[in-house]
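[1] What would the 3D arrangement of this be:
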Amino acid sequence: MADYRAPRDDMDFVLHDVFNVAADWELAPELAEMMDVETAGAILDEGAKVAENLVAPLAREADEEGVKFEDGAVTTPKGYKENFRQLAEGGWVGVTANPEFGGMGLPKSLSAQYEEMLCSADIAFSLYPGLTSGAIMAIDSHGSDELKNHYLPRMVSGEWTGTMCLTEPHAGTDLGIIKSKAIPSEDGSFEISGTKIFITGGEHDLADNIVHLVLAKLPDAPAGTKGISLFVVPKFLSDAEGNLTERNAVSCGSIEHKMGIHGSATCVMNFDGAKGWLVGEPHRGLPAMFTMMNYERLGVGIQGLGAAERSYQNALEYAKDRIQGRGAKATRNDSAEADSILVHGDVRRMLLTMKALTEGGRAFSTWVGQQLDRSKYSQDDAVREKADAMVALLTPVAKAFLTDTGLESTIHGQQVFGGHGYVREWGQEQLVRDTRIAQIYEGTNGIQALDLLGRKVGGSRGELLKPFVEEIATFLQGIAGNSNWAKEAETLQKSLQDLTSISEELLQKAATDENLVNSVAVEYLHLVGYISYGYMWLRMAVAAEQKQAEKPYLASKIKTARFYFARIMPRTHALLGAIKDGSESLYLHDDEQF
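    You can find the predicted model right below:
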């Protein structure tokens, strides 16, 4: 596998030349004093060193060794413990955490770049600090001052890590039927009992303590999701000063043997009357958990993006070095007995598809991060309200589309390698395996699509879609005089009109066809995804033209934009055709005919 190199130039271009995120930072009192372009660059430069030199070199060996489970304890791969300690000592566990508790307090638009680098280096390793960061956010947003003061400094420092315990053997997406119970104790704590499965980092040897965020139901809980409460349940109990005392009644029953992310412990966790403390209000656990899930779902999307970037780097290096066959007369090197496979049209198609999806995905994840920042930090009510709507709409797209296109890119990379992409020697097949889970956990991509079309667009009667459409339309009006991109602007404008039209049609038909939303949701999400990337590419193209004189490498950006609109954007036509079919062709078969 090629040595990973963080795409720092492209990250800076997206952050500052395309989205001008520093202008948002200047308007936010919480960020203005601590963050500017130079500081952001220095932070990301250091983050790149962590990803390139500390994490990436261990990824392949960690995948081959995997985690080990014995007598209820999990041992992580060689080097993980030392690397995690270095990561924690550098402050990288708490990159987005509240500075009041020792965190860096980075805006999401900036931390998204670091997350991408860490995921490119090793997705499995990235999950340990990633889940901890999410748990920190949930406790900080909803926990009492007592809980925050006790747990957050130690979690931010990496002394303790965090998990998210939702899924049960019989309850995955349908959390309303969970069976885990929470019985009140006289001292104000609760006895938590139940079994949770697929718990990332539920047991490991990286930190002194593991703080589980557990969804459970109180005795008087109403039925369904409205009866779920959230609890902090530590592996070890601790005194007022944070010194660990006795082991809590929580244990790891087993670990899963998985297709990928072998360095990440995926655990079955048993809670047998374990001592826990309520986070937030009773029966309001799911909304509390969703505070972190908007960030976590973008984080999972970034896993797909990180793998795609690594795949592109690997495949490009291989394509340049691999001498095989002859190109057309116009491209061949007559002084050599064969040409690099880079001269072949199909190899170029795959590489450019990877490049277009990856760089488009980087811009998209940054844009979504910017909306999260505006929602959190903006002093303008109108800006914050619009950002809230955009976050609600785009979160399922970020999770699902980034991971769907991420897997596509890793498979293209594998195909560029040919047979070498299928064997262990080159490491490319690990990216395919590691990325596959990102389409499944944190809510499968099919569920994300239902969330987008059913809850967000349908539930708002199309209102949540309007800020998205209006922003792109406003941008297109702003570049109406730019003849260089008139064709691409027209394509994006037509796609936007198609999206508006098909959305209105679906809202009408869904009233009489109860299978409609479930039948077309995935195609609808992909339609929104490709339109979003089209918007990203047109924004990048315009910015690249303006900056090309001082940054010559942006000539490639302009050419890739042309490729995106010529070869990838047309996918929207097929998606529209499938959406217009509705549920009809899916429900022609009787069950026994499958």
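[2] switch to C-alpha atoms for all contacts and neighbour counts from now on
    OK.
[3] Only the buried residues of stretch 433-443, if you could.
    For stretch 433-443, burial by neighbour count (16 or more other CA atoms under 10 Å) applies to 433-440, 442-443.
[4] Kindly report the same for stretch 558-576.
    Those would be 558, 560-565, 568-569, 572, 575-576, for stretch 558-576 by 16+ other CA under 10 Å.
[5] distance between the ends of that stretch?
    Chord length of stretch 558-576, first to last residue, is 27 Å (CA to CA, to the nearest Å).
[6] what's the spacing between that stretch and its chain's center?
    Relative to its parent chain, stretch 558-576 has a centroid offset of 23 Å by CA atoms, centre = their mean, to the nearest Å.
[7] same question, stretch 490-497
    For stretch 490-497, the distance to the chain centre is 27 Å (CA atoms, centre = their mean).
[8] got it, and stretch 93-105?
    20 Å.
[9] Could you do stretch 223-238 as well?
    From the chain centre to the centre of stretch 223-238 is a distance of 25 Å (CA atoms, centre = their mean).
[10] and for comparison, fold this next one:
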Amino acid sequence: MPSYNAPLRDIAFVAHELLDLSSHYQHLSGCEAVDAATFDAIVEEGAKFAEQELAPLNAVGDQHGCQWHDGKVTTPPGFAEAFERYAANGWLGLDKHPAFGGQGLPPSLGFVNYEMVCSANHAWGMYGNLTGGAISTLSEHADEALQQRFLPPMIAGRWGGTMCLTEAHCGSDLGLLRTSAHPGANGSYRISGSKMFISAGDHDLTENIVHLVLARIEGAPAGVKGISLFAVPKIQVDADGKLGAPNGVSCGSIEHKMGIHGNATCVLNFDSACGYLLGEANRGLNAMFTYINESRLAVSQQAQAHAEASFQGALAYARERVQMRATPRLKADQPADPIIGHADVRRILLTQKAFAEGGRMLTYTCAQGVDLLHHGATPGARQAAARRLALLTPIAKGFLTETGIEAAQLGIQVFGGHGYIREWGMEQIARDVRITAIYEGTNTIQGLDLLTRKVFADGGEALAELLGEIENFTRDTVVPVELVKALQQRVTAWREVSDWLRETGGEDANLVGASAFDYLMLSGYTLIGYFWLRAADLAERALAEGSTEVAFYQGKRETARFYLQRLLPRADLHHTLIRSGSQNLMAISDAAFAR
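    As a prediction, this is how the structure comes out:
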């Protein structure tokens, strides 16, 4: 099985050199005490837990899976004990409010830790992450009494949390949901209905689970305008926070999935379960977007973490596996060379590395935005962060999941036949990462969100700000001019095709739908190109200043060149596909599908 080693040097490069997080923390309300040394110490402890506690359970979770019997779910061996230690060490409350038992640290520290958790054990990591999303949603939308009742045990790890959106008949079209809510006693509601695909919907890690459930109050308008959000505990909780009787919430079954076997994906049935309204009635979807947006960023990290894990496994194997003769020879005195000497294996490894490390730059940049969103010292800082984060989130979720899947498949390819069999662990990475392009909104939905709600909605202003920032950087960099021009060319194309879509979309009802995925990918390739140009600039300057870490910075410089010359041109294909319009998809007869 591949071992996981947290990439601490690259994490430090992104955190301290690219983003200068320690200076960033000085401008966050309540986070001023976090310096580089504190950051590194916390990350190093998180790395130990991921490497020593979670990575050894990854194959265990895949092989044993979760088990359902008589309505109860048991997690794989070792999962509950690891979760107890994780909670006892305070990781669940790392960035949560101190008033409820959290440590009040910047969210970006939680992002860094979550990447390591997911590289080590994606399925296990989802239990705590989903609880974190529920905590954030309750913190923002629950009244004070409900917060006092629910948040402390959730932050302490005694209770878990989920979000319950999907129903069998409606999928992502939440306006069709049928789960109902009827007024009950003392301001509560009685929730009835069935939800499916609920990750971590039932398990044996905690004594209670708080489900955040979308439902329609009797008499509410049809569609999404009539949806409300409710907190529904699995076990009833009295006003003092003590557990009472079961609450009409049952797990009807768990799904038998392609991957993430260690996380229970449940069908949950609500039978007049007691629930509590969060936020305003009929505005539940707005409240749930606190959870959804946080989850979309988490999914981008899951995918990037798999790219890292697959790259680590493939790189170690390529250095040891001896097969055929390389040019030039690596071991002239032997009949064959390590496969890392072959050109196409280098293409694969560099593609994985470029996606894993480029993705890290993007996800940590998003994390920096989340810091400002929650701890920005001024309303202006928080508003600017929200604006940029709204633009980056669909790109991060969509693009990084697509490239994470590609990186995982490439990892199998390096191993050849050995990658296809279970004992090496590479095929598990490919199975586990596949879900990331589907849940929290499929990637076409991310592309539609990017185009319609982010680029079109404000007339392209947020995008123009980002493109202007990129262009300003390209004018003041020490990176070789041919690489700078490669990025400038794609930035120009990104702006041009955005304007064309905005101007032409009204003439073709299907143009946006036909272009959304390709627009997402074009955006992602160009944005990651910007990060790699920044990384190359830092590397050039460090080498010019005489850094002793020559290999590290040369690696950054050379990976940037590879990305800008070999991967960034993929954006051109997506540009061409967008400009081809929708007629090649929609102006065809049913005969195209005849068999």
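[11] Kindly reformat the buried residues of stretch 433-443 of structure 1 as JSON lines and extend each row with secondary structure and distance to residue 588 of structure 1.
    Formatted as JSON lines, the buried residues of stretch 433-443 of structure 1 follow (DSSP: H, G, I helix; E, B strand; the rest coil; distance: CA to CA, whole Å):
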{"residue": "433", "secondary structure": "helix", "distance to residue 588 of structure 1": "34"}
{"residue": "434", "secondary structure": "helix", "distance to residue 588 of structure 1": "36"}
{"residue": "435", "secondary structure": "helix", "distance to residue 588 of structure 1": "34"}
{"residue": "436", "secondary structure": "helix", "distance to residue 588 of structure 1": "31"}
{"residue": "437", "secondary structure": "helix", "distance to residue 588 of structure 1": "31"}
{"residue": "438", "secondary structure": "helix", "distance to residue 588 of structure 1": "32"}
{"residue": "439", "secondary structure": "helix", "distance to residue 588 of structure 1": "28"}
{"residue": "440", "secondary structure": "coil", "distance to residue 588 of structure 1": "28"}
{"residue": "442", "secondary structure": "coil", "distance to residue 588 of structure 1": "32"}
{"residue": "443", "secondary structure": "coil", "distance to residue 588 of structure 1": "28"}
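[12] rewinding a little: can you list which of the buried residues of stretch 558-576 of structure 1 are found in helices?
    Among the buried residues of stretch 558-576 of structure 1, DSSP state H puts 558, 560-563, 572, 575-576 in helices.
[13] before we move on, back to that, could I get the buried residues of stretch 433-443 of structure 1 as CSV with distance to residue 303 of structure 1?
    Shown next, in CSV, are these (distance: CA to CA, whole Å):
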residue, distance to residue 303 of structure 1
433, 12
434, 9
435, 7
436, 10
437, 10
438, 7
439, 10
440, 12
442, 12
443, 14
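[14] what's the burial count for residue 4 of structure 1?
    Residue 4 of structure 1 has 20 neighbours, counted by other CA atoms under 10 Å.
[15] How about the contacts made by it?
    By CA atoms under 8 Å, 6 or more residues apart in numbering, residue 4 of structure 1 lies in contact with 52, 56, 120-121, 310, 313.
[16] just the helices in the stretch 101-250 of structure 2 please.
    For the stretch 101-250 of structure 2, the helices defined by DSSP state H, counting those that start in this stretch cover 107-141, 144-155.
[17] what residues does the last one touch?
    Judged by CA under 8 Å, 6+ apart, the contacts made with helix 144-155 of structure 2 from elsewhere in the structure are 92-93, 96, 100-102, 131-132, 135, 138-139, 159-161, 237, 239-241.
[18] Pull out the buried residues from those residues.
    92-93, 96, 100-102, 131-132, 135, 138-139, 159-161, 237.
[19] Tell me where structure 2 has strands.
    Applying DSSP state E to structure 2 gives strands spanning 67-69, 72-74, 159-164, 180-183, 189-199, 208-217, 228-233, 235-237, 243-246, 249-254, 265-278.
[20] Distance to residue 80 of structure 2 for those - can I get that in JSON lines?
    Output for the strands of structure 2, formatted as JSON lines (distance: least, CA to CA, whole Å):
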{"stretch": "strand 67-69", "distance to residue 80 of structure 2": "14"}
{"stretch": "strand 72-74", "distance to residue 80 of structure 2": "9"}
{"stretch": "strand 159-164", "distance to residue 80 of structure 2": "12"}
{"stretch": "strand 180-183", "distance to residue 80 of structure 2": "33"}
{"stretch": "strand 189-199", "distance to residue 80 of structure 2": "16"}
{"stretch": "strand 208-217", "distance to residue 80 of structure 2": "14"}
{"stretch": "strand 228-233", "distance to residue 80 of structure 2": "20"}
{"stretch": "strand 235-237", "distance to residue 80 of structure 2": "19"}
{"stretch": "strand 243-246", "distance to residue 80 of structure 2": "20"}
{"stretch": "strand 249-254", "distance to residue 80 of structure 2": "18"}
{"stretch": "strand 265-278", "distance to residue 80 of structure 2": "17"}
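[21] And those strands: which comes nearest residue 468 of structure 2?
    Nearest to residue 468 of structure 2, of all the strands of structure 2, is strand 159-164, at 37.4 Å by CA to CA.
[22] ok, residue 377 of structure 2 - how many residues close by?
    The local packing of residue 377 of structure 2 (other CA under 10 Å) involves 15 other residues.
[23] ditto for the one 10 residues further on
    When counting by other CA under 10 Å, one arrives at 17 neighbours for residue 387 of structure 2.
[24] Give the aligned equivalent of it in structure 1.
    By TM-score structural alignment, residue 387 of structure 2 lines up with residue 389 in structure 1.
[25] Tell me the residue in structure 2 aligned with residue 401 of structure 1.
    In structure 2, residue 401 of structure 1 lands on residue 399 (TM-score structural alignment).
[26] Would you confirm that its match contacts residue 519?
    No. Using CA atoms under 8 Å, residue 399 of structure 2 is not in contact with residue 519; the gap is 10.2 Å.
[27] Those two: which is more packed in?
    residue 399 (29 against 26).
[28] Number of residues surrounding residue 189 of structure 2?
    So residue 189 of structure 2, with other CA under 10 Å, has 22 neighbours.
[29] And for the one 3 residues further on?
    Using other CA under 10 Å, residue 192 of structure 2 is surrounded by 21 other residues.
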